[in-house]
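**Q** quick one, structure for this:
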Amino acid sequence: MTIESILGAIVIGAIIGAIGRLLLPGRQAIGWILTIVVGIVAALLGTAIAQVLGVETTPGIDWIELVMQVLLAVVGVGLVAGLRRSRV
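**A** Down below sits the predicted model:
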C-alpha cells in the first residue's frame, strides 16, 4: 500500500462520510474524525460488495458502487451516532 493510496482512501472516506452525514436527517453527535472513519469503512465495504455482486467497472464514475458506499455511510453514521447517544 502506497502513500498515495492511503491518502486517497482518507480523502474518499471523508467525502463519502460527509455525504452520508448530510443525507441523514437530524443532528449527529459525532465528530469529523469518526465521520471520516465511517466513510473509509463504508467506501471499502461498498467496493467489496460491488465486486461480489459483479457490478461492472466502467471508465469514469461507477455510480452503482458510489450509491452503495453512500448508503453504507448513512447507515454507519446513524449507528455510530446512536451508540454514542446511548452511552451518554
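
**Q** from now on I want contacts and neighbour counts done on CA atoms only, so please keep to that.
**A** Fine.

**Q** select the longest helix from the chain.
**A** Secondary structure of the chain per DSSP state H: the longest helix is helix 63-87.

**Q** buried residues in it?
**A** Within helix 63-87, the residues that qualify as buried by neighbour count (16 or more other CA atoms under 10 Å) are 65-66, 68-78, 80-81.

**Q** want to put them side by side, so please do this one too:
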Amino acid sequence: MSVETLLIWLLVGAVAGWLAGIIVKGYGFGLLGNIVVGIVGSFIGGWLFGQFGLFTGNGIVGSIIGATIGAVILLLLIRLIRRA
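**A** The predicted structure follows:
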C-alpha cells in the first residue's frame, strides 16, 4: 500500500465519520474516532452495497457516500447497544 492510498483512506474515513456524526446527532468521537468509524463504516457500506447489488459511483465521492452510509449504520448500532 502506498502512502497516497493510506492518506486517501484516512481522508475518506475522517470525512465519512464526521458526516455520520452529524447525521446521527449526539455522536462525536474526535478526529481519530471519526477516522475509525469512517473506515469501519466503509467496510460495512461496501459489504451491504455488494449484497444488494448497488453502486455508489467511482472516485472519492462514491467512496465517501458508501462509507458514510456504513458509518451511520455503525453509529446506530452503537446507540442501540449503549441503550440496552
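
**Q** give the other helices and strands that the longest helix of structure 1 contacts.
**A** Secondary structure elements in contact with helix 63-87 of structure 1, counted by 3 or more CA pairs under 8 Å, 6 or more residues apart in numbering; DSSP states H and E, are helix 3-23, helix 32-53.

**Q** turn those helices into CSV, columns for distance to P59 of structure 1.
**A** Formatted as CSV, these follow (distance: least, CA to CA, whole Å):
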stretch, distance to P59 of structure 1
helix 3-23, 18
helix 32-53, 15
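
**Q** as a markdown table, the ones you listed with distance to R87 of structure 1 and mean neighbour count would be great.
**A** Formatted as a markdown table, the entries for those read as follows, by distance: least, CA to CA, whole Å; neighbours: other CA atoms under 10 Å:
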| stretch | distance to R87 of structure 1 | mean neighbour count |
| --- | --- | --- |
| helix 3-23 | 20 | 18 |
| helix 32-53 | 16 | 19 |
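
**Q** now do the contacts for the spatially most central residue of structure 1.
**A** Central residue of structure 1 (CA atoms, centre = their mean): G39, 2.8 Å from the mean position. Taking CA atoms under 8 Å, 6 or more residues apart in numbering as the definition of contact, the neighbours of G39 of structure 1 are 12-18, 20, 73.

**Q** which SSE is A29 of structure 1 in?
**A** Taking DSSP states H and E as the criterion, A29 of structure 1 maps to no regular element, lying outside all helices and strands.

**Q** which residue packs closest to it, ignoring adjacent ones?
**A** Excluding its sequence neighbours, the residue lying closest to A29 of structure 1 (CA to CA, 6 or more residues apart in numbering) is A81, at 5.8 Å.

**Q** how far away is the one you found from M68 of structure 1?
**A** 20 Å (CA to CA, to the nearest Å).

**Q** and if you look at A43 of structure 1?
**A** Using CA to CA, one obtains 8 Å as the distance from A43 of structure 1 to M68 of structure 1.

**Q** I appreciate the help and will end here.
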